[in-house]
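**Q** Let me see the structure of the following:
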Amino acid sequence: MELVFLAILVLLMVVALTSGFPVAFSLPGSAILSIGLAAACGYLFAGDSSAYFAQGGPVQWLSAGVTNFRSLYWDVERDTLIAIPLFIFMGIMLQRSKIAEDLLVAMAQLFGPVPGGLGISVVLVGALLAATTGIVGATVIAMGLISLPAMLRNNYSHSLATGTICASGTLGQIIPPSIVLIILADQLSSAADQASTIRKQLYKDSTGELSMPSVFDITSASAGDMFMGALIPGLILVGLYVGYILIVALVKPKLAPPVPYEGQYDRQFAKRILLALTPPLTLIFVVLGSIIMGVATVNQAGAIGAVGAMIMGGYRLTEGQKNSYYPAILAIGSTLVLLVILSLYTLNIKNIGDDMVGIVLAFIAVAGLLVAVGWSALRSYRIDNTLNEVMVETAKTTSMVFIILIGAAMLTSAFRGFGGEELVKHFLTGLPGGFWTQFIVVMLVIFVLGFFLDFIEIAVVVVPIVAPILLADPGANVTAVWLGVMVGLNIQTSFLTPPFGFALFYLRGVAPKIVKTLSIYKGAVAFIGLQLLALVIAGFYPSLVNYMPNRTYLTSENAPPPMNPRLQMCLEEQLFEVYDSEGDRLRASIAELQGADLSSLPKKWQKSLVESGENAAATFTLVAAVREAEANLLNYTPDYAPMHTDVRRTEAQIRIVDKQVTGWKLTLDRQTREDDPDQGQMNAIKTKIEELQSYRAELESEIPDQWEASREKFVALQKEEKKARNRYRNNVDNAYEPIMKLREVLAGADALAAMEEELAGLKATIANTDAESAIDAIKLVASHLGDVADTSKIKSQLSKARRALKGDQPKTDKALAFHAKAMELFHAEVEWRQSAAQQMGPVLSSYDEAIAYSIGLRLQKRMTSDQAKSVARCQSVHRDISLNF
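**A** Below is the predicted model:
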């Protein structure tokens, strides 16, 4: 019965959407009606309102709906959605203030003389507007009103002209900042959590181990990651559009003839082009650059974009007036002053006493910036009521997006409640060909849905259902960013695909009657093909998507240390090549340390350095052992992998059968407890159970007899490789740690010597003051000693002195004896440290420089920039980890 109500849910949604009922009410309405009908039928015919639900019941569904509503509006973990109204405001403000119109005219004049130049300019402007607005309808309409008449006047092919405008207008869906990418990031963050749970359960079922290693877990995708991931595919798409138009113009010049510029290429022309291009390009650089460099979050970048758009709108709306650029100049000047102040002062309210001058100057600069923003806002409000209209449109669009998000969450909960998610999961996992078959089917479904649904409905209805299944697959092991960008590229086609492509409708509404609807459809087909080509390119080369997010993260201030478990495989892949290419140099440095005179060091440190040198020298042998173990595993894998895949698939089917048997047994148990059980129905259930058990036995017989032995051998080889890698990692840590600690100790020699007077002064304090004051003084000196490395012996004696002063009868003589011992240790420490700093300091410095970012890399705080980029490239490739499951 659950499937009946699932079909009713889908049917209601389809009927509501195709009849033109608003999406914001179609989605939750379908869910409410189907849930209510299922609950009523369950109560009337089965005596239980939850009887016809696969999971939970109407109460659980209502609870889930409330939770979704609360999380959407109040959960700080979903603050990514705050960026949506900010970017919408930015886009609409640039459209209403005619910044976009200026950009179109300038680019057309600049590229017009080139073959296909008008079309190329439309594509480039579409890309620039996409990077500043992301509003498809406004972009298509603006370019349709400005560019289409010019293209038609210059004898451009109707289909090429309209296709170019429609396709360029949709670039805002994939080129960041994009509302689609923000919504996808929000949906994929939840999907990644579900996929992680599925993968952990799969690991437990497959291996019997309770916890899955963190390196096999799934990483969620933030909006910033999605922006970085979509950047290169978006540029590739722009390149494909430009290349196509250029080829058409060269092969068939009549379809896209060049348009000579009638004016003069003089200083005025250059000034006009710069004024049209510089502000939008600056805004793009500031918004995206701040995210890429880790200076700002997506929300902060959105706020910067909104403020920047309002300042730009302020001077554009007053063009020709004397004071047009005063607010913009004030804003730029205040920002530059703030940057200078930040470089000179530490602007923290806690430092208000120390950096009062900097805080006052910053306050003045911020006040200037606020005046500039307020001035621009006032202009936008007074001139043509622009600000009011922009804010109203922003509120409408944002409300529409959020209402659809809530409705989709209700629909998805109902879909899961009727077992739809399990149905989809079983269908996808049952397809032959594994992940790629599942992925292609999902992409085809999304592509077809794009003929009928808007991008938001697809993103919030389809993605939460299929994304956890695709992300959980350990064979493909795709990243959430890659999946999101692939879905985003696919969704982009929804604006171009006839008969319901919204970009086609937008252009039809402003195109002259001479342009036939069929021409618009024809023009869109070629660009749909280019979008699908971009989809294929991103699919075959996932590093195009994954590299930028990885690089941004690994080179940021918040980059993980090289010790991070997720980085080890890629780090070692890089370091082993370094050992091959620079092995002789490293061995020479190790030999130099081993031959150094260590007499200036205490025996403890002499022993540590000797062991450090031995461990460093052993690195190359351990690397060879890792390679040998890895080769043994790789040589065994080709024969083992097919059997592993088949057996794990069979075991998954067995688990499904077991689950079905358990469900039928529960149904049979409920039947037997009834006063008048239906014997015919009970016999049918027993027959079904027997059939399933027989099928289970058939599945078990398909598992090869040699499976257990083959699996044991693979696990043994895998463990041997893991042991070899752990031996290497422990060895290099032990090789470098003494060097790092000794250098820290010697670096603090002068600081320790400077504390002599403070430490010696404790003698008089202990002898001449009360015990409580002496204890406080000892604590203070001990805390200062704590700032110097390896002073625990001295601190230990001071601690004993402090304890001697405690109690009702302080033992002053005993405390003084401990203090004297502390002074003796202090002088000994200062003496050997200063001597060793002179003799061993240069040797250690040279040795550390030689091995710090090879043998000692794991213990560094961060990788070098080149290493981070290399690791980013390595991690950008999807690696099959299914043999670990």
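**Q** use CA for all of it now, contacts and neighbours both
**A** OK.
**Q** Next, count neighbours for the residue nearest to residue 422 when sequence neighbours are not counted.
**A** Excluding the flanking residues, the one nearest residue 422 by Cα to Cα, 6 or more residues apart in numbering is residue 416, at 7.6 Å. Applying other Cα atoms under 10 Å, we find 19 residues neighbouring residue 416.
**Q** which strands and helices sit next to the helix or strand hosting residue 416?
**A** In this assignment (DSSP states H and E), residue 416 forms part of helix 386-417. Counting contacts by 3 or more Cα pairs under 8 Å, 6 or more residues apart in numbering; DSSP states H and E, helix 386-417 packs against helix 23-45, helix 58-74, helix 83-96, helix 356-382, helix 455-457.
**Q** relative to helix 386-417, how tilted is the following helix or strand past it?
**A** Next along the chain after helix 386-417, taking DSSP H and E as the criterion, comes helix 420-429. For helix 420-429 against helix 386-417, the angle by axes from the mean of the first three to the mean of the last three Cα atoms, to 10 degrees is 80 degrees.
**Q** Helix 420-429: which residues count as buried?
**A** The neighbour-count check on helix 420-429 (16 or more other Cα atoms under 10 Å) flags 420, 421, 425, 428, 429 as buried.
**Q** Is it possible to get a markdown table of these that adds distance to residue 585?
**A** Below are the buried residues of helix 420-429 laid out as a markdown table (distance: Cα to Cα, whole Å):
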| residue | distance to residue 585 |
| --- | --- |
| 420 | 62 |
| 421 | 59 |
| 425 | 55 |
| 428 | 54 |
| 429 | 53 |
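**Q** Just name the closest of those residues to residue 301, please.
**A** Using Cα to Cα, residue 421 comes nearest to residue 301 of the buried residues of helix 420-429, at 36.2 Å.
**Q** can you count the residues close to residue 647?
**A** 18.
**Q** Just give the closest residue to it, not the sequence neighbours.
**A** residue 703 (5.9 Å).
**Q** wouldn't that neighbour be in contact with residue 650 here?
**A** Yes: using Cα atoms under 8 Å, residue 703 is in contact with residue 650, at 7.5 Å.
**Q** Surely residue 305 and residue 289 touch.
**A** No: using Cα under 8 Å, residue 305 is not in contact with residue 289, being 11.5 Å away.
**Q** Of these two, which one has the most company?
**A** residue 305 (26 against 15).
**Q** Now do the SS call for residue 512.
**A** With DSSP: H, G, I helix; E, B strand; the rest coil as the basis, residue 512 sits in coil.
**Q** which residues sit in contact with it?
**A** Going by Cα atoms under 8 Å, 6 or more residues apart in numbering, residue 512 touches no other residue.
**Q** One more, so I can put them side by side:
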Amino acid sequence: PFGFALFYLRGVAPKVVKTIQMYKGVVPFIALQILALVIVGSNPSLVNYLPLRSSLVGDKAPPPKNPKLQYCLDDYIFNKLTADTNSLSYIANFENKSFNDFPEVWQKKVDSSIESAQKAVQMLKAAKAAELEVISEAQNYKPVLMSVRNSERQIRKQEERLEELKVLITQSKGKDAELEKRLDDKRQSILSELTGLKEEKPENWDNIFTEFAQLRDIETKSRTLFRRNADTAFQEIDNVILILESSEAFVSVENDILRVGDIMNNGDHGVAIDEIKRLTVQLGKITAASKVKSSLSKVRRELGKKNPKLEKALKSYNKALDSYYEMKDNLLKAESYLPELQSYQANLGNLISLRQLKEIPRDVALYLARCNSGHRDISLFF
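**A** Sure, this is the predicted structure:
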């Protein structure tokens, strides 16, 4: 600002404006800059926090599945579980509910969701325990790691120098005996230094590195299993909910399916094909209708052949009818459970299955901004 005031403003401002007046004008801006530097100097993470906060709470925020957010997202979930011991009670409550007349085909998915949710919690706790062990062991491991990596860097540099010397020695051979001797002496000196550097590495370094790597792998594997099980818990129940939510649309196509059978019995194959094409497009938008759509598509393909076999087409059509009425019966039995399933899914999405949400909740976004703005030491992974 002083330079700007002195060199630029002085050149464009009228002569009546004194240089000292220009300095007075920029003093407030300089003061603001100094204040900003003091704030940033006392709290360096603020430099990362503000843009991260703006990004995570904005309209174009990344989804919760963004790989860069996973470590802090795990931390957020674990802290919530630790702070509120009753935060997982909904899993036990849901497991204890009576699903006596619930269709078996979906009961398996519900059971799988509950089992995966319980495993997810176990894996998250295992990951945090492994992380604490890594932090504890790192106090002794990191100084050794830094020393070894430093020695390895020096070894690589000296080996590069050796290669250069080999070329120079080859080029000077038979031309300059004195130069050749100096180069050879230098080579011997580097070889001696290399020997010393290699001896600096602890004899049991490979074992030390392997043991610590195993600790890191336990943490990494536990985190991976936590995320996988948390995703499965949400997705399994989501599949059932999507089917049940399509119940009304599924029931509404019954007459259209029956009309296809009447058209086939009348021998109007071309009309039947057109009707099936229209119907399969409609069924494709209904989650519960996948089997019915598949069977009707077989009917359409058979009727579209040069010499169609009506008996084969009717067999596929009857299979479509059986699938339809079986699904309709299951939907009627299960529709009363939909609110409980939705409530369970919402609870999963609020905590252990946060990754499955389309958008990051504001309170989670603020936590992630704080967490990701700090420095995380990843040197132990190299």
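**Q** Superposing both, give me the TM-score.
**A** Between these two chains, after superposing, the TM-score reads 0.86 (TM-score structural alignment, normalised by the length of the second structure); 380 aligned residues with a Cα RMSD of 3.2 Å.
**Q** helices and strands around the host helix or strand of residue 117 of the second structure, which ones?
**A** Per DSSP H and E, residue 117 of the second structure falls inside helix 104-172. Here helix 104-172 of the second structure touches helix 70-83, helix 89-95, helix 177-200, helix 205-245, going by 3+ Cα pairs under 8 Å, 6+ apart.
**Q** And the helix or strand containing residue 15 of the first structure, how far out from the chain middle?
**A** Using DSSP H and E, residue 15 of the first structure sits within helix 2-18. Its chain's C-alpha centre and that of helix 2-18 of the first structure lie 34 Å apart, by Cα atoms, centre = their mean, to the nearest Å.
**Q** Report the angle between that helix and helix 386-417.
**A** Here the directions of helix 2-18 of the first structure and helix 386-417 differ by 160 degrees (the same axes, to 10 degrees).
**Q** which other helices and strands contact helix 2-18 of the first structure?
**A** Looks like helix 2-18 of the first structure contacts helix 23-45 (3+ Cα pairs under 8 Å, 6+ apart).
**Q** what inclination does the helix holding residue 117 of the second structure have with respect to helix 205-245?
**A** 150 degrees.
**Q** host element of residue 281 of the second structure?
**A** Residue 281 of the second structure is part of helix 269-283 when elements are defined by DSSP H and E.
**Q** quick one: buried residues of that helix?
**A** Neighbour-count burial for helix 269-283 of the second structure flags 269, 272, 273, 275, 276, 277, 279, 280, 283 (criterion: 16+ other Cα under 10 Å).
**Q** In JSON lines, list these along with distance to residue 86 of the second structure.
**A** Converted to JSON lines, these look like this (distance: Cα to Cα, whole Å):
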{"residue": "269", "distance to residue 86 of the second structure": "62"}
{"residue": "272", "distance to residue 86 of the second structure": "58"}
{"residue": "273", "distance to residue 86 of the second structure": "57"}
{"residue": "275", "distance to residue 86 of the second structure": "54"}
{"residue": "276", "distance to residue 86 of the second structure": "52"}
{"residue": "277", "distance to residue 86 of the second structure": "52"}
{"residue": "279", "distance to residue 86 of the second structure": "48"}
{"residue": "280", "distance to residue 86 of the second structure": "47"}
{"residue": "283", "distance to residue 86 of the second structure": "42"}
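**Q** Pull the contacting residues for residue 45 of the second structure.
**A** Taking Cα under 8 Å, 6+ apart as the test, what residue 45 of the second structure contacts is 373, 374, 375.
**Q** What's it aligned with over in the first structure?
**A** Superposed on the first structure with TM-score structural alignment, residue 45 of the second structure falls opposite residue 543.
**Q** Give me the secondary structure label for residue 861 of the first structure.
**A** Once three-state DSSP is applied, residue 861 of the first structure turns out coil.
**Q** how about it, what's its match in the second structure?
**A** Under the alignment (TM-score structural alignment), residue 861 of the first structure maps onto residue 358 of the second structure.
**Q** Please apply the same query to residue 752 of the first structure.
**A** Match for residue 752 of the first structure (TM-score structural alignment): residue 250.
**Q** For that match, the count of nearby residues, please.
**A** Neighbourhood size, residue 250 of the second structure [other Cα under 10 Å]: 22.
**Q** any idea what residue 816 of the first structure aligns with in the second structure?
**A** Checking TM-score structural alignment: residue 816 of the first structure goes with residue 314.
**Q** quick one: its match and residue 300 touch, right?
**A** No: Residue 314 of the second structure lies out of contact with residue 300 (Cα under 8 Å); the separation is 10.6 Å.
**Q** Looking only at neighbour counts, state which of these two leads.
**A** Between residue 314 of the second structure and residue 300, counted using other Cα under 10 Å, residue 300 has the larger neighbour count: 23 against 18.
**Q** What helix or strand is the more buried one located in?
**A** helix 290-303.
**Q** So which residues make contact with that helix?
**A** Looking at helix 290-303 of the second structure with Cα under 8 Å, 6+ apart, the contacting residues turn out to be 269-270, 272-273, 276-277, 280, 283-284, 308-310, 312-314, 316-317, 319-321, 323-324.
**Q** List the buried residues in it.
**A** So, applying 16+ other Cα under 10 Å, buried residues of helix 290-303 of the second structure: 291, 292, 293, 294, 295, 296, 297, 298, 299, 300, 302, 303.
**Q** before we move on, what about stretch 623-639 of the first structure?
**A** Buried-residue list, stretch 623-639 of the first structure, by 16+ other Cα under 10 Å: 623, 625, 626, 629, 630, 632, 633.
**Q** how near is the residue mapped onto residue 830 of the first structure from the second structure to residue 78 of the second structure?
**A** The equivalent of residue 830 of the first structure in the second structure is residue 328 (alignment by TM-score structural alignment). Relative to residue 78 of the second structure, residue 328 of the second structure is positioned 41 Å away (Cα to Cα, to the nearest Å).
**Q** what's in contact with stretch 118-127 of the second structure?
**A** The contact list for stretch 118-127 of the second structure, computed with Cα under 8 Å, 6+ apart, reads 74, 78, 91, 218-223, 225-230, 352.
**Q** how much does that stretch stray from the first structure?
**A** Compared with the first structure after fitting, stretch 118-127 of the second structure has a mean deviation of 3.2 Å; criterion: mean Cα distance after the TM-score superposition for the first structure.
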